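Asker: 3D model of this:
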Amino acid sequence: MAEKNVRWGILATGGIAAAFAADLVDLPDAEIVAVASRRQESARAFADRFGAPRAYGDWESLARDEDVDVVYVATPHAAHRAAAGLCLEAGRNVLCEKAFTLNAREAAELVALAREHDRFLMEAMWMYCNPLVRRLRALVDDGAIGEVRTVQADFGLAGPFPPAHRLRDPAMGGGALLDLGVYPVSFAHLLLGEPDGVAASATLSEEGVDLQTGALLSWDSGALASVHCSITGGTGTTASVTGTLGRIDVPAGFFHPERFVLHRDGRAPEEFTADPADGPRTSLRHEAVEVMRALRAGEKESALVPLEGSLAVMRTLDAVRERIGVRYPGEERVPAVAG
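Answerer: Presented below is the predicted three-dimensional model:
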């Protein structure tokens, strides 16, 4: 694989799949060779749009395509377990959109399948691969703001979304938490790891999904994180992390920032900006580059988006859902989570 293009399959043809495919086309060492959808006409139209030679009207055919090095699973998260599992069982490597799955049990099943079949698996948490976010974490890890004490992050969309929209549909894993809240929660995990305690409150829809959720995450060290998500109002999508020696503020779009500001006690603020050479701030190319790097190195998971980290985020999301009382069809109850 080190001497040839990495051959991608795209499973699902929605907006996020199109955004990812557009970024793949711009990478000289990536090639889209196959597309799959539940509808042949959708797969064919997508394949024609991005120059893929093969279009399948079912997922199984893509999973069995031995000319595909890695499959990007871009379905709604309610189908991630089925789609990614099918590909792993067929011997394909997988990059799976976030939220990784509906719950931690399903996520653990995917990780077990990847290890059983000796395949690469990564959650498509593009925020973790963003160069400026990586710079922010490096500063925190190097002690630039001292010991982390608080993290704050929010992500809300204005809506309103009608009851038939996927964000309101329990069968699709609807609600603010898994679609939007995964970003603030993952940001807190990036800086502090898995929390020891979880408290949460939410406003639920008539369908039983969360319209907005606020959670307070706590660590035995005394650190706290306040995270919020909403499909009822557009928030600032900002984040900040405060330590014993300073603070880092990330303005709007914290999960794909253009800049952030480091405030250190007794010093002038320092602004860090994205390198134009890294591409547009909305680019998904960095996660694709990380997948291809790992595949060429023979790695089965990414150091930037480790599987245990994805499992930990899913455990936290489960804990939040348990506290706010959101369950999806087929779940007898949200799996019990300590904390």
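Asker: all contacts plus neighbour counts: C-alpha atoms, from now on.
Answerer: Fine.
Asker: and the nearest residue to residue 51 once chain neighbours are set aside, what element?
Answerer: The shortest distance from residue 51 to any non-neighbouring residue, by CA to CA, 6 or more residues apart in numbering, is to residue 32 (7.3 Å). Here residue 32, judged by DSSP states H and E, is contained in strand 30-36.
Asker: Can you name the element that comes right after that strand?
Answerer: helix 40-50.
Asker: Show me what that next one packs onto, helices and strands only.
Answerer: helix 15-25, strand 30-36, strand 54-56 (3 or more CA pairs under 8 Å, 6 or more residues apart in numbering; DSSP states H and E).
Asker: one more to line up against the first:
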Amino acid sequence: MKKINWGILAAGRISSWFCTGLQTVSNANILAIGSRSQEKAEQFGDRFEIERRYGSYEELVNDPDIDVIYVGVPSRWHHEYTMLALRAGKNVVCEKPFSMNAKDTKEQITYAREHNLFLMEAMWTKCTPVYRTVMDWVGQGRIGEVRFFKADFFTPGKANPPHRLYNYEIGGGALLDLGVYPITYACSLLGHHPTEILSTADFAHTGVDINNSIILKYENGSYAAISSGFNVHQQNPAVIVGTKGKITIDHNFLCAESAQLRDLNNEIIQQVHYPFEKNGYEYEGMEATRCLQAGLKESPWIPLEHTQAVMEIMDTCRKQWGFAYTFEK
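Answerer: Below you'll find the model as predicted:
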């Protein structure tokens, strides 16, 4: 079977993490790197032994041998460069958040569907073995009906020198960069259309949200309590509570390698441990490559309608805070 040729758009840290994982995917070939400068493209290319190196994104997306573009620019430009690649006729895997708002996300999805192109949010969490196992446990009714989900995602972000999440001009802030993970997880468990959303946030001196708390309520009485931020040190655990039992993830739920299935007395019934083959990013690379080889236009694990729904929830939260970026359309 033909290998899938990947083009990497941007030579930053997240692209390097993705390429580290993608190098282990047998049916994937990192053919080209595009950066805003030839020097950065050369450096990145040397590091990952990439054959073709472009000093502009436009040159990258117009390479006729590339099957799919990975968009790894900062959040502010996800929509712009996803659309650049789609308009060049390329399939796209775009980092989260998929865009800055639901309107832009809808435009990306609509264009891809109208032009028969593959499009996927790089929500690596949904492709990891632990996440897939957790969803299997829930789907099999191992914990009964899910009634409650709680998860936090905090990362230490130094104010001096300022961490990238403080940077308003690149779309920094806790919700879009961090909160998207627990919201996505909650929606996978409880549904993508809560009946009520309650949220609050605190803001940094740079104008971005530095932490937030969100409650998602559902018609059947179930709910999710989630929070994110970059001014607190946390282990980032998660718990899923059902009518018959619970599932616990003790550390970094978004990229966990272990999870425990428990009864209502908190006794462990089953536990799994799946060490990553590389760094965890290989699984989203495998999924996108598998979909492309199968001729699919979206991943069944990361449906575009779910990406759209999560963006709409984050829009609602920001509307409750009275917060929009001045550069948003």
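Asker: And the TM-score between them?
Answerer: After superposition, the two chains reach a TM-score (TM-score structural alignment, normalised by the length of the second structure) of 0.96; 328 aligned residues with a CA RMSD of 1.5 Å.
Asker: coming back round to it: the residue nearest to residue 51 of the first structure maps to what in the second structure?
Answerer: Taking TM-score structural alignment, the alignment pairs residue 32 of the first structure with residue 30 from the second structure.
Asker: Number of residues surrounding the residue nearest to residue 51 of the first structure?
Answerer: The local packing of residue 32 of the first structure (other CA atoms under 10 Å) involves 23 other residues.
Asker: repeat for the one 10 residues further on
Answerer: For residue 42 of the first structure, the tally of surrounding residues (other CA under 10 Å) stands at 19.
Asker: mind listing what it touches?
Answerer: Shown in contact with residue 42 of the first structure (CA atoms under 8 Å, 6 or more residues apart in numbering): 13, 57.
Asker: do you know how far it is from residue 34 of the first structure?
Answerer: Separation of residue 42 of the first structure from residue 34 of the first structure (CA to CA, to the nearest Å): 13 Å.
Asker: now swap in residue 293 of the first structure and tell me
Answerer: As judged by CA to CA, residue 293 of the first structure and residue 34 of the first structure stand 21 Å apart.
Asker: got it, and residue 215 of the first structure?
Answerer: Distance from residue 215 of the first structure to residue 34 of the first structure, counting by CA to CA: 40 Å.
Asker: Could you do residue 219 of the first structure as well?
Answerer: For residue 219 of the first structure relative to residue 34 of the first structure (CA to CA), the value is 45 Å.
Asker: More neighbours: these two, which one.
Answerer: Neighbours were counted for residue 219 of the first structure and for residue 34 using other CA under 10 Å; residue 34 has more, 27 against 17.
Asker: How many residues are close by the nearest residue to residue 111 of the second structure once chain neighbours are set aside?
Answerer: Distances taken as CA to CA, 6+ apart place residue 86 nearest to residue 111 of the second structure, at 7.5 Å, with adjacent residues excluded. For residue 86 of the second structure, the tally of surrounding residues (other CA under 10 Å) stands at 22.
Asker: what does the one 3 residues further on give?
Answerer: For residue 89 of the second structure, the count of nearby residues is 19 (other CA under 10 Å).
Asker: now swap in residue 85 of the first structure and tell me
Answerer: If we define neighbours as other CA under 10 Å, then residue 85 of the first structure has 23 of them.
Asker: Please pull up the equivalent of it in the second structure.
Answerer: By TM-score structural alignment, residue 85 of the first structure lines up with residue 83.
Asker: before we move on, back to that, got the contact list for the match of residue 32 of the first structure?
Answerer: Per CA under 8 Å, 6+ apart, neighbours of residue 30 of the second structure: 5-8, 19, 22-23, 50.
Asker: Neighbour-wise, which one of those residues leads?
Answerer: Among these, residue 8 has the most neighbours (other CA under 10 Å), with 30 neighbours.
Asker: That one contacts residue 34, correct?
Answerer: Yes - counting by CA atoms under 8 Å, residue 34 is a contact partner of residue 8 of the second structure at 6.1 Å.
Asker: mind listing the strands for the stretch 201-339 of the first structure?
Answerer: In the stretch 201-339 of the first structure, the strands defined using DSSP state E, counting those that start in this stretch lie at 210-218, 224-230, 239-243, 246-250, 259-264, 270-273.
Asker: Give me the mean deviation of the last one from the second structure.
Answerer: Once fitted to the second structure, strand 270-273 of the first structure is off its aligned match by 2.5 Å on average (mean CA distance after the TM-score superposition for the first structure).
Asker: Quick check: nearest residue in space to residue 38 of the second structure, chain neighbours excluded?
Answerer: Nearest non-adjacent residue to residue 38 of the second structure (CA to CA, 6+ apart): residue 55, at 3.9 Å.
Asker: quick one: the equivalent of the one you found over in the first structure and residue 90 of the first structure, what's the gap?
Answerer: Aligned counterpart of residue 55 of the second structure in the first structure: residue 57 (TM-score structural alignment). Computed as CA to CA, the residue 57 of the first structure to residue 90 of the first structure distance reads 17 Å.
Asker: before we move on, what about residue 198 of the first structure?
Answerer: Taken as CA to CA, the span from residue 198 of the first structure to residue 90 of the first structure is 37 Å.
Asker: between the two, which one's more packed in?
Answerer: Comparing residue 198 of the first structure with residue 90 by neighbour count (other CA under 10 Å), the higher total belongs to residue 198, at 21 against 18.
Asker: so what's the more buried one up against?
Answerer: 215-218, 316, 319-320, 339.
Asker: Grab the longest helix from the second structure for me.
Answerer: Identified as the longest helix of the second structure according to DSSP state H is helix 304-321.
Asker: What range does that helix cover in the first structure?
Answerer: Using TM-score structural alignment, helix 304-321 of the second structure pairs with 307-324 in the first structure.
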